[in-house]
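Participant: Give me coordinates for this.
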Amino acid sequence: MGRIFEVRKSTMFARWDKMAKQFTRIGKEIDIAVKQGGPDPNNNSALRRCIINAKAVNMPKDRVEAAIKRAMGKDKTDYHEMLYEGYAPHGVALLVETATDNPTRTVANVRMHFNKAHGSLGTSGSVAFTFNHVGEFKIKNNKLDIEELELELIDFGLEEIGEDIEGNIVIRTPFNEFGHMSKALEDKGIEVITAELTRIPVNTIELSEDQANEVLKLVDNLEQDDDVQKVYHNLK
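Facilitator: Purely as a prediction, here's the structure:
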């Protein structure tokens, strides 16, 4: 009985850790969005996107409001967005997006994670070309006709449309069409679950289970770093 409790407790703490990490990531995104476009989501599309994603991970409204106020305050933290590129073991490409108030600390930590995993941190441009930078929207499939929706959105930068394993509709656009698509979905009254800028690998690499676990361990260690926002890889 004690063992079952320990497993449940471990799972519970893991869920809390994941939630805390999500809240921290979105808090930094809110900070950056407010500094770039102001605190009014009606006039700041990046902030609207942050608020949508905050709802998706059940981030309390008061925490969102506190993050906005903090970004406007005199004692606000000055975050810098930095992108690191490199290779995990077995030639898997990695992109690491960070938001940091101390780039020197962040690059040292990222390099340490790569070195410990026998990977290598590369120079700017060494890996990014192997990923497409796209906008991705997930919307509720409230009995929508996907083919009809595709025709409606084609003029707003639609590049791909399909369904995920949960039955939600996933829409992808080129990076520079993200704002157009966001406005189109809003104008059409379509409920957006998440709206993100993401990176999709052009090609993927297939590895054995043991090799893949080595790569995923590095990805997990990077994701646990407080300065890291997202990690992308081309592991199949």
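Participant: all contacts plus neighbour counts: C-alpha atoms, from now on.
Facilitator: Will do.
Participant: Now do the helix or strand hosting Tyr232: distance to the chain's middle.
Facilitator: Per DSSP states H and E: Tyr232 is located in strand 228-233. Mean-position distance between strand 228-233 and its chain equals 7 Å (CA atoms, centre = their mean, to the nearest Å).
Participant: So what's the residue count around the residue nearest to Glu159 when sequence neighbours are not counted?
Facilitator: Residue nearest to Glu159 in three dimensions, not counting chain neighbours: Thr173, with 5.0 Å by CA to CA, 6 or more residues apart in numbering. Residues lying near Thr173 (other CA atoms under 10 Å) number 24.
Participant: I have a second one here; can you model it like the first so I can compare?
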Amino acid sequence: MSGHSKWHNIQAKKGKADAKRGKIFTKIGKELIMAARNGSSPDTNAKLRDVIAKAKANNMPQDTITRAIKKGAGELAGVNYEEIVYEGYAPGGVAVIVNVVTDNKNRSAGNVRHAYTKYGGNMGSSGCVSFMFQKKGELVIEKTDELDEDEVMMMALDAGAEDFASEDEVFVVTTTPEDFGTVREALESNGIEFLEADIKLIPDMYTAVDEETAVKIQKMLDALEEDDDVQDVYHNAEFPEGFEE
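Facilitator: Model (predicted):
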């Protein structure tokens, strides 16, 4: 079945870069705080269950998870965060969406706008590119000798997954946002562990760019991802084959 390998490869490299910079726990911590506002029990808060699964897939310590949940639920003192989405274009007409969780809206808006314009892009109005993306759940499973591809595929599809793809080193299971938790829990109950477990934005189509434009876009993406307020950056660039992101 078809997958989203181009998009996944970009996201996987981004994830590795985040971890290398030591920011991934901070970002997931913010997600846990936001999710826990609607209840601190994962039994009754589906969003919190999903973020906890993401935290565990990234090897986040249990005490760190618990502390973030308590902050979100008001049991511990914490920062008052708000979520903001910025949209716009990178060089070459590439669509870029930036998800921010911040305690200072003005600071975040200024930083994001600066990153767009400095590298030849421009920030647009709300909705200007989001129609080009679909929200999907994605579960990434490392291939091992113990896992049979057909069995994992049938488990995923029987649980309600939309798609299953076999890539070089991983299986990628795609779901609707609504079915993400159900599919994740079904696979977990069968002993499946995840390298990634998250709901993300996947572009409907990609915009091919040349090497020179790709370099400019990558600089812009790096600047955005290095911002402490930025949670996720999504884009629809199709980089030239062999381009090092």
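Participant: Work out the TM-score between the chains.
Facilitator: Overlay of the two chains. TM-score (TM-score structural alignment, normalised by the length of the first structure): 0.83; 221 aligned residues with a CA RMSD of 2.4 Å.
Participant: Confirm Met59 of the first structure sits in a helix?
Facilitator: No - counting by DSSP: H, G, I helix; E, B strand; the rest coil, Met59 of the first structure is located in no helix; its state is coil.
Participant: ok, now which ones touch it?
Facilitator: Phe23 (CA atoms under 8 Å, 6 or more residues apart in numbering).
Participant: before we move on, what about Glu177 of the first structure?
Facilitator: If you count contacts by CA under 8 Å, 6+ apart, then Glu177 of the first structure has 135, 156-157 around it.
Participant: Lys23 of the second structure too?
Facilitator: Asp228.
Participant: same thing but at 7 Å, please
Facilitator: The contact partners of Lys23 of the second structure, by CA atoms under 7 Å, 6 or more residues apart in numbering, come to none.
Participant: Show me what it lines up with in the first structure.
Facilitator: Using TM-score structural alignment as the criterion, Lys23 of the second structure maps onto Lys21 of the first structure.
Participant: same check, this time on Lys118 of the second structure
Facilitator: Per TM-score structural alignment, Lys118 of the second structure is aligned with Lys116.
Participant: Kindly provide the distance from that match to Asn221 of the first structure.
Facilitator: Remark: distance between Lys116 of the first structure and Asn221 of the first structure (CA to CA, to the nearest Å) = 10 Å.
Participant: So which of these two has more stuff around it?
Facilitator: Using other CA under 10 Å, the more surrounded residue of Lys116 of the first structure and Asn221 is Asn221, with 14 against 10.
Participant: The second structure: which residue goes with the more buried one?
Facilitator: Using TM-score structural alignment, Asn221 of the first structure pairs with Ala223 in the second structure.
Participant: quick one, the strand or helix carrying that match and strand 230-235 angle?
Facilitator: Ala223 of the second structure belongs to helix 211-225 when assigned by DSSP H and E. Angle of helix 211-225 of the second structure versus strand 230-235, following axes from the mean of the first three to the mean of the last three CA atoms, to 10 degrees, is 160 degrees.
Participant: What residues sit buried inside helix 211-225 of the second structure?
Facilitator: 213-218, 220-221, 223-225 (16 or more other CA atoms under 10 Å).
Participant: Please convert the residues you listed to CSV, extending it with distance to Lys47 of the second structure.
Facilitator: Formatted as CSV, the buried residues of helix 211-225 of the second structure follow (distance: CA to CA, whole Å):
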residue, distance to Lys47 of the second structure
Thr213, 37
Ala214, 35
Val215, 36
Lys216, 35
Ile217, 32
Gln218, 31
Met220, 30
Leu221, 27
Ala223, 29
Leu224, 25
Glu225, 23
